[in-house]
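> 3D model of this:
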Amino acid sequence: MSYDHVISELPIYKAAINDDWDSVSELFEQDPDLMTKQITYWHETPLHIAVGTGRSHRFVENLVKRIVAVGAKDKLLKKNSAGSDPLHYAATAGNTTAARLLVEQIPEITQVPSWEGRGSLYVAALCGNKETLKYLLTVTREDEEEGGISHYTGLAGGDLITRTIINGFYDVALDIMDMHPDIVLEYDRNDQTALQVLALKPEIFPSGSMLGFWGRIIYSSPSIKNIHDIKVKNHLSSLLVDRICKTIIEHADHNIAWSILGDTMATSVKYGTHELAEKCILYYPGIIWFRIAGGLYLFTAAIEQRQERVYNLIYQMSQFKVWTTLQLSEQKENALHIAAKLAPPQRRNVVTGAALQMQRELQWFQEVENLVQPSYKEALNINGETPRMVFTKSHKELLAEGREWMKGTASSCTVVAALIVTMAFAAAFTVPGGNQDNGNPLFLNYHVFMLFIVSDAVALFSSATSVLMFLGILTSRYAEADFLYALPKRLTIGLLSLFMSLAATMIAFSSALALVLKDKVSWIAAPLIITTSIPVCLFGLLQFPLLVELVKSTYGKSIFHRQNSRMIH
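Below you'll find the predicted structure:
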């Protein structure tokens, strides 16, 4: 098949992409067939090309009017080699202006599927074109007539609602559900429902918003656009979940509720979307006994996946919680055996360094140990191993990594602390300005000199403390239990002391500089003193986050706690 016409029709192609109607208007008047001729290798018409640019609005408007005027309105439906008509192009490019023009001239175009069976409505959702999607929702009906396609039921309905949610159009999703409530029961081509897709997006719920310290403080009263947008998403996600769960329960069909809510619970456990899991349980308490991954129930699966926010829902239960940890797996493993296994790779990265990862694993084991009945603590699995034996075996490599991480950190910090000890000790006996004949320092009566002496003493004592703490880490036995409290405590004190000694050293240097330069070149003293703060700031940027994480994980609020006052069972 020859495609030479593609070359000969290049002037029309260029006019379409450049919104240059005037250059081809006379040509179309002489040969109207050119307006609907397939002029590219992909069998695209000039209308396809112009609509696809998203900007050739004048060209599209004049072309559509001219095609209608010559009585060729039906050729507005002409498809390319992939079965897409111009409205599919408008939906793909987000060209709402062109979409309006086409629908006004031929309303039934919204019902025409591509060769893949996709309607323009789904294409707009798939490509993330919100405004075009909102417009097409107002003009696309559920076509029951022969030759039409279903947009809101079956696979198409499932695709539409899940793609809308995936693209973050939560307000549009609510509008779709207002018009077609049962769409939330449909499965998409990935065999997922709207509720399950929401469970894949923990970032749209308050627990997954990933706000920093200050962001969390002002979250309750947003004044910054980014935080405001996050709060809006959180609100819309809550409305979506409530609407979907309510629709599911109103159908009074156990199989539907068990399937959709159960699959959602499984996804919630994997991604830690505890808000969604909680809503599912509130609407249908019995779903707590849905078997998730590997046949495990909710809380046992949460232990396996190390999702503390889902696990913490157990603190909102009544005494029914005693039943949640009685389950035994096919390997005769109870909840404590499962807690003794190594966390999934993606959940070991939630804290910094192998040592803190080991601490987190010990915290999980200790938490579940306090929850299960006493007989489970020494119970044997199918291999004759107790939970403690499983823990030791599965964490052998992590223990070694934690030991090396601790030693490396302590060794590096010891060198810095030892240098500060040396400098601080020497500075105490070589004071700025020297000594008088009676041995007293020359600047003894100056307030700045007293600042020098105090800061030098603080630097010496804190750096010496830091050295002792790091030596304590280097000489530790590195037993499993040491990673829970002893080693993190020593590292915390060591880093805090090192930070104090570095800050005090810079203050001592600044005060000494001020004394020496007090009479001459005073203009240079201020910049130099300000410059001394740079090392302290750099150390803070590099090491302070680790220090905060150490304090939070060792002395802060436990990751296991009641998250709100609502009872879920």
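
> only C-alpha atoms from now on, for both contacts and neighbour counts.
Noted.

> quick check: closest non-adjacent residue to the most centrally placed residue in the chain.
Nearest to the mean C-alpha position of the chain, by C-alpha atoms, centre = their mean, lies E203 at 4.7 Å. Excluding the flanking residues, the one nearest E203 by C-alpha to C-alpha, 6 or more residues apart in numbering is S209, at 4.9 Å.

> let's compare: structure for the following, please.
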Amino acid sequence: MELIHKYNAALYDALKKENSDEVVKLCQDGEKYPDGPLHILTIHGDTVLHMAAYTVQSYLVTELLDLLANRSSYNLTVQNAVGNTILHEAAAFDELLPAAKKMLEMNSFLLLMTNKSEETALFRAAKFGQYQMFTFLDKESLETRAEINAEDFNQFYQKKDNSTILHAAVISGQFEVALKIAKRFEYLVCEKDENGMTALQHLARHSWAFQVRKAGYLKGFIYKCTGVSEDRSIVPESEDPRGWRVPLWEEMKEEMQTYVSAKELAKFLVMKDTESWTDTKPLEGIIVNTEPKKRNPEIPLLMATKAGCEDIVEEILKLYPQAVEHIDDKGRTILHIAIMYRQLEIFEKVEKMAILFKKLIQKTDYEGNSILHMVGKKTEFKNEQRKKTTKKVKNSDPNKGEDNKKDHTLKETNQNLVVQLQDDLLLFERVKRHCSELFYNNVNSKGQTAEQVFVLKTEDLHTEAKEWLKRTSENSSLVAVLIATVAFAAAYTVPGGSDDKTGVPILLNNPLFIIFTVTDVLSLTCTFTSLVIFLSILTSTFRLRDFKHSLPQKLMLGFTFLLLSVAMMMLSFAATVALMIRNKERWTKIALYTVAFLPVTIFVLSYMPLYLPSLKTFKYIIEIIKPYFPHYTGSIKSENETKFWKFIGKSKTKFRSFTIKSRSKFWRFFGKSKAEVPHPDSLV
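Take a look at the predicted model:
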């Protein structure tokens, strides 16, 4: 037994190191390995051929098959612990296509064999997105159609649980292969698996595939620069590992390619799947109904709304606009779901459908909840996260992914708690504007109004936001005090020193010294201002309504002045360093001042995640002060505009004439002739 383990270790080590010659040499040793390439190496029943397939070396697998061909008898149908034959393993890699051809030449029965998951090799090729292998195995299966019965032939494309190769490709995220399968086998589009779900319904759950659309301006620009067209995916590049490549760039290119494939697949499936989106029941206005006994899978439109797949929602509403009135098994409309899962982009799309929107806002679910109740019933979509792996991974076992289902995790957010609570409050106010007094005061089956549900559901968030705001204000106040201390001390540490007799700074008349003085004073002023703002936050009552505008505005202003104080301090340091270089001071001092930039920069970068989400508060400040300023309203002159011109004592015509004369005098003052003076309209 000890010798067997030793022999296995030598062979396993050679496979691990991808030493093909050594593997072939060891398998030729009949005394140590009587079964040769079919020798079982692992506790999972994997033979040498199984393990060779994991290395994705077609040459090695072919050589091992040649060794078997020279034997008088062999059994290629041997299966490992999960029931995979060597053809099952080869089907997971396009690179092993020559080896797969040789396997079928040696034993064509491999094509019909299924593993413990009832998957044929053809099924595995579709599951792992290996289209070349899939095309070859599909062609071979068609040739065997005359030799086998219809039931055995059907297993190539559909398992006993009714799931098809199209389901497998979509679930595993192989959208490009899924699109080709859907176009080739259109009858599979409407097929439902054991859960009653079509391929379109499974696609609607993959929100990760459509995240490119939600990228910010910078990331969206980078996606467009990857060279992948949204009209049609780019021609695949050769898999040449040589040359320089940026991993992040390649990852973003793959994400864009996935998005384009998923978008095209969605268009095709929506057009061909004419059944799954109709599986719904009518719903009456404000009447509280009983929930249906049988729970059916949700229609693709509502599933896509949950996941935030805007592309699928757009395609469905474009072809079947009447689908907007469909409901789920709990009687919730698309508006209920969009608000509940915070898919506001989809909510806005339906909002633009004015007539239908007015009708849908009157609907309640089976528990009597209106769309305003849904604001308080916030739910995060359990996203189907795709594991980030490369297309071709050597030394990896495809079987490991079979038992590990997709990770279901809550959608994370980078917003702070105050912004989250503010968004909920603003959404409640926004939806409330659309609802009449009847629906605002409407109670659900539990006797709760929408406001009561909202207050109850946001109680924990309110408490957490209050504690977070207190901690943040306290810590920021401490930072502000430290910055104020440094700025105050810097005011008395004059660069270049002072005159011993008069005490006047030696570099007083130097422009850089003026910059140092001004920036230091501004830093001190901004620091004290931010300190006062943070103290006002700490002394507030933290009422729920205060989180709508008051507290977020104060937090934003506090961060703004704090970051300005840091920026002014950086400019002050820069001016000091410039003065040192100008006066030829020691380079050691210059190095010290230069190093001082590092912690300041890190401080700014660390505060950016807190500061950037609060910038939206500027919008609300502008909306508050906007009514106090005159604005152009078109051809009809407003009364306020007339009063404004009367207030300054001039008409529009006189004011324009006065402006033209003033500009002419301005140019003549600088020695311009009348002909050289530009026309006022050209300056606009």
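
> before we move on, the earlier item: so what's the residue nearest to E203 of the first structure up against?
Listed by C-alpha atoms under 8 Å, 6 or more residues apart in numbering, the contact set of S209 of the first structure reads 202-203, 230.

> next: L515 of the first structure.
432-433, 443, 448-449.

> let's see that with 7 Å instead.
The contact partners of L515 of the first structure, by C-alpha atoms under 7 Å, 6 or more residues apart in numbering, come to none.

> any idea how far it is from V64 of the first structure?
Distance, L515 of the first structure to V64 of the first structure, by C-alpha to C-alpha, to the nearest Å: 84 Å.

> again with M450 of the first structure
With C-alpha to C-alpha as the criterion, M450 of the first structure and V64 of the first structure are 87 Å apart.

> how about S163 of the second structure, what's its match in the first structure?
Using TM-score structural alignment, the partner of S163 of the second structure in the first structure is G158.

> please read the previous query as pertaining to T333 of the second structure.
So T333 of the second structure corresponds to Y297, using TM-score structural alignment.

> spatially nearest residue to its match (excluding sequence neighbours)?
Nearest one to Y297 of the first structure, counting by C-alpha to C-alpha, 6+ apart, is R291 at 4.9 Å.

> and for V177 of the second structure?
G129 (5.6 Å).

> any idea how many residues pack against that neighbour?
25 (other C-alpha atoms under 10 Å).

> my guess is it meets Q174, correct?
Yes. Applying C-alpha atoms under 7 Å as the test, G129 of the second structure and Q174 come out as touching, 5.1 Å apart.

> surely E304 of the first structure and H337 touch.
No. Under the criterion of C-alpha under 7 Å, E304 of the first structure is not in contact with H337, lying 9.7 Å apart.

> just want to know which of the two has more residues nearby.
H337 (29 against 23).

> so what's the equivalent of the more buried one over in the second structure up against?
Matched by TM-score structural alignment, H337 of the first structure corresponds to H373 in the second structure. H373 of the second structure makes contacts with 450, 453, as judged by C-alpha under 7 Å, 6+ apart.

> once aligned to the first structure, how far is the helix or strand containing H373 of the second structure on average?
If you go by DSSP states H and E, H373 of the second structure is part of helix 371-376. Comparing helix 371-376 of the second structure with its match in the first structure after superposition yields a mean distance of 1.9 Å (mean C-alpha distance after the TM-score superposition for the first structure).
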